[in-house]
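**Student:** Provided below for reference: sequence and predicted model.
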Amino acid sequence: MKKLRRFLLISGLCGLLAFLPSQLAHADNNNDNNWQEPVMTLGTSLTNGQRQGTINVLSAKINNQNFQQLPVTGNTLVQYLNPAGNTFTDSSGVWSSALIEKTHSGQGINVQILPYDGKNNITTITADQYRNAALTAGISDANIYVTSATPIDGSGALAGVYAAFSQKGNQLNQDQVNAAQNEMKTLSGINEQNKNQSGYSDAQLNHAVSQAKQQMAQIGPNISNNQITNIVNNVLQENHLTKIISDNQKQQIINILVQVRDSGALKNGNFKEQAQKVSANIKDQAQKIFNKLNTPKNRNFLQKIWDQVVNFFHSIFG
């Protein structure tokens, strides 16, 4: 009798363990199913006219189809952004707003900053910085549209994105959100310091960082600091930034990528694919910049030697 009870108990536990993964996967699918309609996050500091204008700008991207509204307050900023070191209060104003549209698996993260009355009022955060921050925070496969009725840095829109995913049951890891915020502040600062330098663009910097994340994901969550340093050196060279990015700025980039690792982001099996998509999207959106970089004049010495070797053999066997 005891053997029978023990057998039944073990069988039951095995059945439960086999059942749980399918239920967890089903729960994840349910979270995706919650995105039947896009979510529009609206800053509560907007006047009635600005609010309607913001709705018009954002809803045009989904052909004015149905969407859910989510107010973003100072408390939203405190909840999602202050753990990363920001100093917002419950009374902080929020004007920047966003529309989040979940897309099919594998489509990556697309971000567009939309003009309001013909003007881009997001003064600090670039579309590529939003992309990289969303990737680090654990967001995947989404179209994100951002606008503001008044000049502002754009933090409110990002907090709204985090809040929208939480509302839909896709609770983001706060350590990853913190890493995303520190990453965005760091890249914004480096961009500001170099924006007037010849041969520099925000697209190159963010492309390098997204490439670094992709290569980190290939190695895995146990990647060492030395490996991250080597990756940063390589991607800066590939994006023609070695003569522009200072040693201090390079160390800042290494530090934020170490935090990305420590946040647990690399444990997500989807992270590598999403990083590759972000990298490709950045390059596609700034094709003129990257085409200009990829000219014979700008190619490094080893590439030129390799081209000469290939051409030599082509001349013999071609």
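**Tutor:** Everything's here; your move. Residues are numbered from 1 along each chain as shown.
**Student:** From now on I want contacts and neighbour counts done on CA atoms only, so please keep to that.
**Tutor:** Noted.
**Student:** which helix is the longest one in this structure?
**Tutor:** Longest helix of the chain, by residue count under DSSP state H: helix 2-33.
**Student:** same for that one, what does it pack against?
**Tutor:** When contacts are defined as 3 or more C-alpha pairs under 8 Å, 6 or more residues apart in numbering; DSSP states H and E, helix 2-33 packs onto no helix or strand at all.
**Student:** and the comparison structure, right after this:
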Amino acid sequence: MKKWLLALAAAAALALGIGINHGTSVHADETWTPVATLGVSLTPDQKSGTLSTLEKAANVTDVSQLTVNGSTLVKYLNPAGSSFTASSGVWSSALVQKTSSGGINVQIVDYNGVNNITTITADQYRNAAITAGVTNANIFITSAVKIDGSGALAGVYAAFAQNGQTLNSAQISAAQDEVNTLSGITQANKGQNGYSDKQLNNAVAGMKSQMASQSNNGSQTLSQNQIGNIVDSQLKQNNLTQIINNNQRTQIINLLVKIQDSGALKSNDFKAQANQLASSIQSSAKGLFGKLKNLDTPENRNFLQKIWDSIVNFFQTLGDWIQSLFS
């Protein structure tokens, strides 16, 4: 009887092992051959140089190629308000390397020693990719000429579509709106003391994470007032309250409403990808975020409170004095 039970246990263990192996293969990480998305306007020399630059940065050699043209821009970017045509030129290019984990990582690569992406920052690309529904990818971006970088972003969406992972059009539209909004705010605050693009993008990543939590991953719709409170919370945490003006705050709220309406929050990966982005931004700029954290201390709050109390006391004393003149 004992031998029979041992044999049965061994058979069960073997069956369980087979089941686990089978499950692992079914849920294997979905990766694909890296895709280089090359702008249609590149000359033969620029195309060769762009491909070489991207492959070297990604440390790969065997890539598939995809041409991004005006029609690609029209398809992916015009729904958000861009005005590209089928004959629009495209120079900025990307290499998309799908990974099994690690979130969204973006590197803007110099072309012949020069960064030719003039408008969109690496963190803006990353935030936009998350909104569009991209998960776990290393993205390398470059351009042979000075350009804003929109073509590379459209190329990222096209690369996923080419590999059977077509992204939601409403989310892509929200992502493009996000790029326009964040790049506009960064340009408006360029050179202002106490502001950096990393602070803004870290704040927005935090806003996305909070929205996903409070909405129970999109199962509940947040009101504009609730979203406004989330915006204020993250702006405060990133020391941007006194820098982001009311108009820019409204732009961010409207953007987040559009992201919610796009259905992005309903993805199980959205919150995790946003959290990974925030952690990555903070890790890449420890000095900056360490200083911001140090600003929010009891000592500093007490110091500021003392200043405020002094101001209140001054005006109260002034008021009492004025009142005494008429008494």
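**Tutor:** That came through, no problem. Here the structure is a predicted model, which means the values were calculated and not measured.
**Student:** Overlay the chains and give the TM-score.
**Tutor:** Overlay of the two chains. TM-score (TM-score structural alignment, normalised by the length of the first structure): 0.83; 275 aligned residues with a C-alpha RMSD of 1.9 Å.
**Student:** Please pull up the helix or strand immediately following the longest helix of the first structure.
**Tutor:** strand 39-43 (DSSP states H and E).
**Student:** What is the corresponding segment of the second structure for that following strand?
**Tutor:** Mapped onto the second structure using TM-score structural alignment, strand 39-43 of the first structure covers residues 35-39.
**Student:** List of residues touching that stretch?
**Tutor:** 47, 50-51, 54, 63-69, 89-97, 151-152, 155-156, 159 (C-alpha atoms under 8 Å, 6 or more residues apart in numbering).
**Student:** circling back to that earlier point, list the buried residues of the longest helix of the first structure.
**Tutor:** Neighbour counts over helix 2-33 of the first structure (16 or more other C-alpha atoms under 10 Å) mark 31-32 as buried.
**Student:** Contact partners for residue 109 of the first structure?
**Tutor:** 131, 134-135, 139-144, 274, 277-278.
**Student:** that older thread, mean shift of the match of strand 39-43 of the first structure relative to the first structure?
**Tutor:** Superposing on the first structure and averaging over aligned pairs (mean C-alpha distance after the TM-score superposition for the first structure), stretch 35-39 of the second structure comes out at 0.4 Å.
**Student:** and what of stretch 47-56 of the second structure?
**Tutor:** Mean for stretch 47-56 of the second structure is 0.7 Å (mean C-alpha distance after the TM-score superposition for the first structure).
**Student:** which position in the first structure aligns with residue 197 of the second structure?
**Tutor:** So residue 197 of the second structure corresponds to residue 202, using TM-score structural alignment.
**Student:** tell me, how many neighbours does that match end up with?
**Tutor:** Look at residue 202 of the first structure: counted by other C-alpha atoms under 10 Å, it has 21 neighbours.
**Student:** Helix, strand, or coil at the nearest residue to it once chain neighbours are set aside?
**Tutor:** Using C-alpha to C-alpha, 6 or more residues apart in numbering and skipping the chain neighbours, the partner closest in space to residue 202 of the first structure is residue 191 (6.0 Å). Three-state assignment for residue 191 of the first structure (DSSP: H, G, I helix; E, B strand; the rest coil): helix.
**Student:** residue contacts, residue 191 of the first structure?
**Tutor:** 201-202, 205.
**Student:** okay, those residues in CSV with secondary structure and distance to residue 187 of the first structure next?
**Tutor:** Formatted as CSV, these follow (DSSP: H, G, I helix; E, B strand; the rest coil; distance: C-alpha to C-alpha, whole Å):
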residue, secondary structure, distance to residue 187 of the first structure
201, coil, 12
202, helix, 9
205, helix, 8
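**Student:** Make CSV out of these and add distance to residue 309 of the first structure.
**Tutor:** Output for the contacts of residue 191 of the first structure, formatted as CSV (distance: C-alpha to C-alpha, whole Å):
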residue, distance to residue 309 of the first structure
201, 32
202, 34
205, 31
